[in-house]
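Visitor: What follows is a predicted protein model with its sequence.
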Amino acid sequence: MSRITLGSSNLLEYNPEYGVLICRDCEYAIQKKLADQTTDEKEATGEEDLLEESEKHSSDSRESEDERASDAEEADIPMEDVMSKMLFKPEYSLSEPPPIDFDFELLMTFHNFCSSTRFTLPSPGVNIGESYWKANVLPLALSRPWMMSGLLAISDFHVVALADDESMVKGHSERAMRFFAGFLAGRRAASLPVRGTVRDPEDKDEERRVGGQIMCVLRCAHWALMKPMLGSQRSTSFTSFPFNLHNFLTALRSFTLVERNGNYSTPEEVFARASQIFRRRGQSEVSHESRKNIALLDRLDKLPSRMSNVFGRPDNLRDVMATLAAIATLVEHYSARFTPDIDVPSVNAVWHSMVQWLSKVPEDFKHMVSRHEPAALVVVAFWVSALVSRAEQCGYWFLQGLVHKLHLEISDRLRGTKGALSLIDGLFCENPEDPMIH
């Protein structure tokens, strides 16, 4: 394949097998540019035969081509047909497409997902390896264009997270948003029933689970990486779902879509496990770094009594039990992310602990959070500090900056309740800054 660059963007390719000249502009511009090249350039690039053929074609067919273009304009023939006849041999036309013109940007985005991005994404379980997105998600996406749009959007967002060149950030941001919009529209259409079709329930459940996982990553990446100006230029699908605590919790819950099957622990069992963790805390010899990591357990241990001093005697016993259960569940999930002899847990274990806490807290506690009850918000602040912050530090690029935003929102909501801020005072500053894990 011979190739000549015309200016900064046009490309001329000559394929001797097909006798094809391909360029983005008309052939006249091609021939004029070729005629301007010097003999030295010809010898350096080895394009002598191409130039001779092009000049001969120019002298023999200039008039006939101009006539064809003029006739086409008068007859209202699409310009694509004219260009097809000008640039391809007679046996090639738009009714019989020429050799495939690959979208190399699309292929590069897909390659980036397969070779890089998929390794940075969490899997829905502690024991599920990094092959999950290749072995489970990709085969499903290859038969669902809307799901593939979601993976391509994640890939472009990943490039944005790592890029430091403004033009690259802008280009990939726009592509990511286009793919994201396609994912939203396609997922919505796929959820609608189609008359006359019967879908396998297992296949539908798998599509629902994977769609929720992709949605979670896309929502977080959009909040973390997109500037407000970019978001405001898009449709209401984006502007109607802004970043806040409620939407963030909703996005994370969509990652697991845990079905309630009656196997959840009773509050008594949760309290018993938390008490056992507190007892073990001072019985084991641990390193200095481990003591820094588990220091938050001291604050969680004292949190119920401190909350009682600040908020006074509660009116609703169910809310009290739900709050205590949420604290005990947080103790269990926080302690599960490390062991005394291993200071650095697996990245996926941190993610799993973070999202599973949301699934395991009582429904009454979820309602308290939705009502912005101060006691519930305090516990959520501890969850953000203990697990969301660690997940961000572990290298989950789509969580960049979200911990800080959550801290500001929770602090702002607690400011109206006397003494509430003292319960989370210094919580985020005192949380150890663990090294990034890749």
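Guide: Here it is on my side, so go on. Numbers count the residues shown, from 1 in each chain.

Visitor: going forward, measure contacts between C-alpha atoms and count neighbours the same way
Guide: Fine.

Visitor: pretty sure residue 327 is touching residue 380, no?
Guide: No. Using C-alpha atoms under 8 Å as the test, residue 327 is too far from residue 380 to be in contact (9.2 Å).

Visitor: and the two? which has more neighbours close in?
Guide: The neighbour comparison of residue 327 against residue 380 (other C-alpha atoms under 10 Å) goes to residue 327, with 26 against 21.

Visitor: Quick check: closest non-adjacent residue to the more buried one.
Guide: residue 379 (6.6 Å; C-alpha to C-alpha, 6 or more residues apart in numbering).

Visitor: go on, residue 225?
Guide: residue 161 is the one closest to residue 225 (C-alpha to C-alpha, 6+ apart), at 6.8 Å.

Visitor: In this protein, spot the helix with the most residues.
Guide: The helix spanning the most residues in the chain, taking DSSP state H as the definition, is helix 48-75.

Visitor: if we can go back for a sec, what about the residue nearest to residue 327, distance to residue 130?
Guide: 31 Å (C-alpha to C-alpha, to the nearest Å).

Visitor: Quick check on the two: which one has the bigger neighbour count.
Guide: Per other C-alpha under 10 Å, whichever of residue 379 and residue 130 has more neighbours is residue 379, with 24 against 15.

Visitor: Spit out the contact partners of that one.
Guide: Residue 379 sits next to 323, 326, 327 when contact means C-alpha atoms under 8 Å, 6 or more residues apart in numbering.

Visitor: Second structure follows, compare the two:
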Amino acid sequence: MSITFGTSDLLEYNARYSVLICRECKYAIQKSALGSHLLRHKIYRGERQRLLSSIAQLELVEPDDVQLPPVSLSPVEGLPVISGYRCTAIGCESLCASSKRMRRHWSENHGVSDPPESCARSVNLQTFFRGTKIKYFEVASPGQLVTGQEIVAHQHSLNRVPTPASILPLGPRCNLDLETLRYFHHFTTTTSLTLPARNGEPVKYWQMDVVAQALRLRWLTCGLLAISASHLAALLDDETTKRVHRERSAQFLQEFSAGWGEVLRDPSVARLEEAKAGAQMHCIQCCCHWTSEIPALSQGLIPGPAPFDLQSFTTTVQGCIDPNFALRSAVSSDDVPEETWIRATTDSGGSSDAGVSGNVPPALLYRFRILPYRMAEALEKPDNALDFVSTLSAIDTLVECFSLSYASDDVGAVWTGMASWLRMLGDRFNQMVLHKSPAALIVLAHWLLLVERAERYCWFLRGSAMKLLRQITGELPDDSAAQRLVGDLIGSTFGH
């Protein structure tokens, strides 16, 4: 039912949604803006008061309280229909009016800076309100109308998540059922695009190379599914659903860990490639555990990662992008034969000769330019000239890595810039870090600016930079100039 008001039926009341639509402007008017809107249409004094008195008898809901129509309905009369996009990520389906806004949505909400064409599907959109109250809803075009039962079934199939009752019992092997295929689909279409690859091509490496290996080996498939389930948990706000995905991840991890342990005990060249893929998955899963607790870990059902600290984090970060490094770290930390794999995984990665990129924010470049002077004021004169030279070299290398990180806004560049610094450090500086030298810890704290930047693109790192920054602060003398120099990063740069 609709009621019209004003000269030429300017306003139309839609009783179904309790909104008042201006037929000339083609959008709904908020109750608080009615008087000014009528003035805009040159409706003055007496007539305006009569209209306002009549409209006051109607039930008008606020923009946030309007019940949006289901997809099955035809367009709302009086509102324009525009072409738009619906997100295809599992459990999301956000609506955007442009492909540019949809790409931004994937970057901000799914951690994918360069989404594939399949990230969204074309739909017809309408909105009741404009300005800051825009809230798009999808409408069916002629020929696309479906029954209520069909739309309910469709929405159920899209949004259904595993419930505690449908989770398979923990055991040595978990069935690959239809729910499992959802995780596999999510990995190939979404999660794979968020993971770092050394060659800068996550689509080819994670979506094709690793998936091809995993499809031949059940334990690798379970590792892939565990990462996918953790990713889904990281994307959601509802704690109940997050817990379901984490529990599912723990189930997959149980079988992955069994297969991974078996491979570590059999270091043959024939199993080298699967071992490297498993080592890389293990590093990513460690990061997942550090940023969100998985119930099975605390129950001792699967091996947990190393405690979250500076050394374990920096080692794991390198392993996430470098399968050779990940495997060498794994065999050197376990009581397993290692000669075969150590010889076969010689690190071919070298340092970068990139110059300073013009994309690095000037404020950051200035911070590094004056950092040696600020450190000289805050610290005592170094006992060894080599420590001084190593510290300056580490700062120069860090500027190079910022150039790598800011070369582009994709996960590959951002991760490479962050991880490269760890690989390019000299032995002298690494020893300074190991002995908790204040100079080394201050430079390391500034490296965390790259970690903080990576958190915006890598969902499994979120919160790591601040945790480590607080650990570094705790290693410095209380109320010292060095601690204040590091603490300055918390308020001025990290923005937490």
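Guide: Here it is on my side, so go on. Just so it is clear, the structure is predicted and the values come from calculations on it, not from any experiment.

Visitor: picking up where we left off before, map the residue nearest to residue 327 of the first structure across to the second structure for me.
Guide: Counting by TM-score structural alignment, residue 379 of the first structure corresponds to residue 443 in the second structure.

Visitor: In the first structure, what range does stretch 5-15 of the second structure match?
Guide: Counting by TM-score structural alignment, stretch 5-15 of the second structure sits on no residues of the first structure.

Visitor: Check stretch 180-191 of the second structure too.
Guide: The aligned range for stretch 180-191 of the second structure is 106-117, by TM-score structural alignment.

Visitor: re the thing from before, and the longest helix of the first structure, how far out from the chain middle?
Guide: The chain centre lies 49 Å from the centre of helix 48-75 of the first structure; the measure is C-alpha atoms, centre = their mean, to the nearest Å.

Visitor: That helix: which residues count as buried?
Guide: Using 16 or more other C-alpha atoms under 10 Å as the test for burial, helix 48-75 of the first structure gives 50, 51, 54, 58, 65, 69.

Visitor: Help me confirm that the fourth one comes into contact with residue 31.
Guide: Pointing back at residue 58 of the first structure there. Yes. Between residue 58 of the first structure and residue 31 there is a contact under C-alpha under 8 Å: 7.1 Å.

Visitor: tell me the angle the helix or strand just after the longest helix of the first structure makes with helix 48-75.
Guide: Tracing the chain past helix 48-75 of the first structure, the next element assigned as helix or strand by DSSP states H and E is helix 79-87. Note on geometry: by axes from the mean of the first three to the mean of the last three C-alpha atoms, to 10 degrees, helix 79-87 of the first structure and helix 48-75 are set 150 degrees apart in direction.

Visitor: Per the alignment, name the residue of the second structure opposite the residue nearest to residue 225 of the first structure.
Guide: In the second structure, residue 161 of the first structure lands on residue 234 (TM-score structural alignment).

Visitor: what's the neighbour count on its match?
Guide: Residues near residue 234 of the second structure, counting by other C-alpha under 10 Å, number 20.

Visitor: And it, how close does it get to residue 378 of the second structure?
Guide: For residue 234 of the second structure, the distance to residue 378 of the second structure - C-alpha to C-alpha - is 40 Å.

Visitor: Now do stretch 294-304 of the first structure: which range of the second structure does it align onto?
Guide: Stretch 294-304 of the first structure corresponds to residues 362-372 in the second structure, going by TM-score structural alignment.

Visitor: who's in contact with that stretch?
Guide: With C-alpha under 8 Å, 6+ apart as the criterion, stretch 362-372 of the second structure contacts 392, 395, 399.

Visitor: so which strand or helix has the second one?
Guide: To tie it back to what came earlier, the one meant is residue 395 of the second structure. Per DSSP H and E: helix 385-405 holds residue 395 of the second structure.

Visitor: Buried ones in that helix, by neighbour count?
Guide: Within helix 385-405 of the second structure, the residues that qualify as buried are 387-388, 390-392, 394-395, 397-405, counting by 16+ other C-alpha under 10 Å.

Visitor: so how far is it from its chain's centroid?
Guide: Relative to the centre of its chain, helix 385-405 of the second structure is centred 29 Å away, using C-alpha atoms, centre = their mean.

Visitor: same for the following helix or strand past it, what does it pack against?
Guide: Scanning forward in sequence from helix 385-405 of the second structure by DSSP H and E, the next helix or strand is helix 411-424. Where contact means 3 or more C-alpha pairs under 8 Å, 6 or more residues apart in numbering; DSSP states H and E, helix 411-424 of the second structure is packed against helix 310-321, helix 385-405, helix 438-455.

Visitor: Output the residue interval of the first structure matched by helix 411-424 of the second structure.
Guide: Matched against the first structure by TM-score structural alignment, helix 411-424 of the second structure falls on residues 347-360.

Visitor: what's the average per-residue distance for that stretch once overlaid on the second structure?
Guide: On superposition with the second structure, the mean distance recorded for stretch 347-360 of the first structure (mean C-alpha distance after the TM-score superposition for the first structure) is 1.0 Å.

Visitor: which residues are contacting that stretch?
Guide: Here stretch 347-360 of the first structure has contacts from 122-126, 249, 252-253, 255-256, 258, 264, 329-330, 333-334, 336-337, 383, 387-388, 390-391, 394, 437-438, using C-alpha under 8 Å, 6+ apart.

Visitor: Now, of the residues you listed, which are buried?
Guide: Buried, going by 16+ other C-alpha under 10 Å: 122-124, 249, 252-253, 255-256, 329-330, 333-334, 337, 383, 387-388, 390-391, 394, out of the contacts of stretch 347-360 of the first structure.

Visitor: Spit out the contact partners of residue 446 of the second structure.
Guide: By C-alpha under 8 Å, 6+ apart, the contact set of residue 446 of the second structure is 486, 489.

Visitor: any chance you could map the helices in the stretch 101-250 of the first structure?
Guide: Assigned by DSSP state H, counting those that start in this stretch, the stretch 101-250 of the first structure shows helices spanning 104-115, 132, 138-141, 145-162, 166-190, 201-225, 228-232, 236-239, 245-256.

Visitor: export the ones you listed to a markdown table and tack on distance to residue 372 of the first structure?
Guide: Below are the helices of the stretch 101-250 of the first structure laid out as a markdown table (distance: least, C-alpha to C-alpha, whole Å):
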| stretch | distance to residue 372 of the first structure |
| --- | --- |
| helix 104-115 | 38 |
| helix 132 | 36 |
| helix 138-141 | 38 |
| helix 145-162 | 31 |
| helix 166-190 | 29 |
| helix 201-225 | 21 |
| helix 228-232 | 25 |
| helix 236-239 | 22 |
| helix 245-256 | 9 |
